[in-house]
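Visitor: Could you look at this predicted model? Sequence included:
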Amino acid sequence: MAVQKQTYKIVLVGDGGTGKTTFIKKILDGIFITEYNATCGADVSLVNFSTNYGIDLTFEVWDTAGQELKSKLSDAYYIGAHAAMIFYDVTSSITYTNFPHWQRRIVDVCFGETQIPIILCGNKVDCSNRKVKEKMIARTLKSGNLMYTEISAKTNYNFEMPFLALARKLTGKDDLTFVSNLNLKPADLPIDPKSVEDSNKFMQELAAVSENINLQDDEDFL
């Protein structure tokens, strides 16, 4: 049976300094199809995955190339996007506070008859001074119909999770897995086991807080 190929445009946004470019440039075999597109202010690269369904996925990942520091990105950056990753720095509350700005831009330009999937990525979990609390994220996820994951671009921790979450949404296959690993640059530093433990604990607490919020909302409705 012939391999099915699917291509999706993914916009990568978030405040400057949240690790977006570090994240995407970690892929050694990524194909950079434009070093810089001055029209819409973006670096674009192709990231490929093979899956257990015999589907080869290609993500066209559009990185802001630092333009978020200079001016509002043009609509051309967002038009035609199938999904989005929004990065924030778990050690910087302001980068999380600014998250709604990026979400609104995606919604304003990209949402037509259907909503495109969006995943919120908490980067820099290798750092210990976390500033953003579980309840803040839980409220955001509930109000925005979002997915959430935590990563460390420097250590390559959970690197494929944003791609995997979006791939499952875009294909409609909840049990889809990647059967080929990305060829990544070596980690800048090893992930501290304590950081992994703390991130896992945070995700568990986030799930519990989210459940409590859902129960409270149900009670308010009743």
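Guide: Received, thanks.
Visitor: Please count neighbours and contacts with C-alpha atoms only from this point.
Guide: OK.
Visitor: Mind telling me what element the most centrally placed residue in the chain is part of?
Guide: The structure's the chain has its C-alpha centroid closest to residue 85; by C-alpha atoms, centre = their mean the separation is 3.2 Å. Assessed by DSSP states H and E, residue 85 sits inside strand 83-89.
Visitor: so what's residue 102 up against?
Guide: Applying C-alpha atoms under 8 Å, 6 or more residues apart in numbering, we find residue 102 in contact with 13-14, 86.
Visitor: For the host helix or strand of residue 57, which helices and strands make contact with it?
Guide: Here residue 57 is covered by strand 55-63, with elements defined by DSSP H and E. Applying 3 or more C-alpha pairs under 8 Å, 6 or more residues apart in numbering; DSSP states H and E, we find strand 55-63 packed against strand 4-14, strand 42-50.
Visitor: could you point out which element follows the first one?
Guide: Beyond strand 4-14 in the direction of the C-terminus, DSSP H and E gives the next helix or strand as helix 20-24.
Visitor: Give me the distance between residue 218 and residue 211.
Guide: 11 Å (C-alpha to C-alpha, to the nearest Å).
Visitor: More neighbours: those two, which one.
Guide: residue 211 (13 against 10; other C-alpha atoms under 10 Å).
Visitor: Presented hereafter is structure B, for comparison with structure A:
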Amino acid sequence: MDILWQYQFRIILLGDSTVGKSSLLKRFTDGIYSDVADPTVGVDFYARSIDIEPGVKIKLQLWDTAGQERFRSITTSYYRNSVGGLLVFDLTNRKTFDHVREWHREVSEHILPHHMVYILIGHKSDLSRDRKVTRDEAEQLAAELGIRYVETSAKCNSNVERAFELLTRDIYELMKMGEISTRDGWDGVKSGLTAKVLYPAEEEAEREKSCNC
């Protein structure tokens, strides 16, 4: 039986083929890493839950998309039903970094008039000698896109947990502010059987102060 969750977020991983999206997901969901990975065909599915704060469990539906152009018509159908996206590039492959804007633009256009919460991921940080993209360049791109930037390594298990948790927290905070909410016909965010009534942080603090229980 699945552990009760308050909310379910659908997250999609985006980026060129071979940047390591599948490796990130397997490390995050199963705690394993393999140097050999078969290319993703179409879309693969993963799941894991995170305790985002006391009494609030978020179930993450994680969709691993194929980076090859021939699968693009399949993967675009998943954009609209996702609330968050990890834009992943390979720190040792300049071309994958140059393509981040294209991925961001393509997804953003497909989900209009709605928006997606993104985080930029520079992957394979363990291969520092082969690095082709500087941290400053990546941080500048992230700033231009208005999103966070995190460098990860599935091989060394560096910042993998942090990347997914940051994105989850950003979505959750936007829900508290009323900028994201569940809506009919959309699977990006779903409420569980024990959904919590959300309040902005300031209002939550005031409610706790006034509580006599």
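Guide: Here it is on my side, so go on. Worth saying up front: this structure is predicted, and the values here are computed from it rather than measured.
Visitor: Of the contacts of residue 102 of structure 1, which ones are shared with structure 2?
Guide: Of those, the ones still in contact in structure 2 (both residues aligned by TM-score structural alignment, their matches' C-alpha atoms under 8 Å) are 13-14, 86.
Visitor: want to throw the residues you listed into JSON lines with neighbour count?
Guide: Output for these, formatted as JSON lines (neighbours: other C-alpha atoms under 10 Å):
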{"residue": "13", "neighbour count": "27"}
{"residue": "14", "neighbour count": "26"}
{"residue": "86", "neighbour count": "24"}
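Visitor: could I get these as JSON lines with distance to residue 72 of structure 1?
Guide: Converted to JSON lines, those look like this (distance: C-alpha to C-alpha, whole Å):
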{"residue": "13", "distance to residue 72 of structure 1": "12"}
{"residue": "14", "distance to residue 72 of structure 1": "12"}
{"residue": "86", "distance to residue 72 of structure 1": "15"}
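Visitor: Pick the one among those residues closest to residue 160 of structure 1.
Guide: Closest to residue 160 of structure 1 out of these is residue 86 (14.8 Å), distances taken as C-alpha to C-alpha.
Visitor: Quickly note the distance from that closest one to residue 123 of structure 1.
Guide: On the measure of C-alpha to C-alpha, residue 86 of structure 1 and residue 123 of structure 1 end up 10 Å apart.
Visitor: likewise residue 64 of structure 1?
Guide: Counting by C-alpha to C-alpha - residue 64 of structure 1 and residue 123 of structure 1 are separated by 16 Å.
Visitor: same check, this time on residue 34 of structure 1
Guide: 25 Å.
Visitor: The two - which one has more neighbours?
Guide: More crowded of residue 34 of structure 1 and residue 123, by other C-alpha under 10 Å: residue 123, with 24 against 13.
Visitor: Contacts only, for the more buried one.
Guide: 18-19, 87-90, 150-153.
Visitor: Tell me where structure 1 has helices.
Guide: Ranges of helices within structure 1 are 20-24, 75-78, 93-97, 99-110, 134-144, 161-171, 193-221, based on DSSP state H.
Visitor: would you turn those helices into TSV with distance to residue 56 of structure 1?
Guide: Below are the helices of structure 1 laid out as TSV (distance: least, C-alpha to C-alpha, whole Å):
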stretch	distance to residue 56 of structure 1
helix 20-24	19
helix 75-78	24
helix 93-97	33
helix 99-110	24
helix 134-144	29
helix 161-171	11
helix 193-221	30
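Visitor: out of these, nearest to residue 58 of structure 1?
Guide: That would be, of the helices of structure 1 and by C-alpha to C-alpha, helix 161-171, which comes in at 9.9 Å.
Visitor: Distance from the chain centre to that closest one, please.
Guide: Taking C-alpha atoms, centre = their mean, to the nearest Å, one finds the center of helix 161-171 of structure 1 at 10 Å from the center of the full chain.
Visitor: Just give me the mean distance for it relative to structure 2.
Guide: On superposition with structure 2, the mean distance recorded for helix 161-171 of structure 1 (mean C-alpha distance after the TM-score superposition for structure 1) is 1.2 Å.
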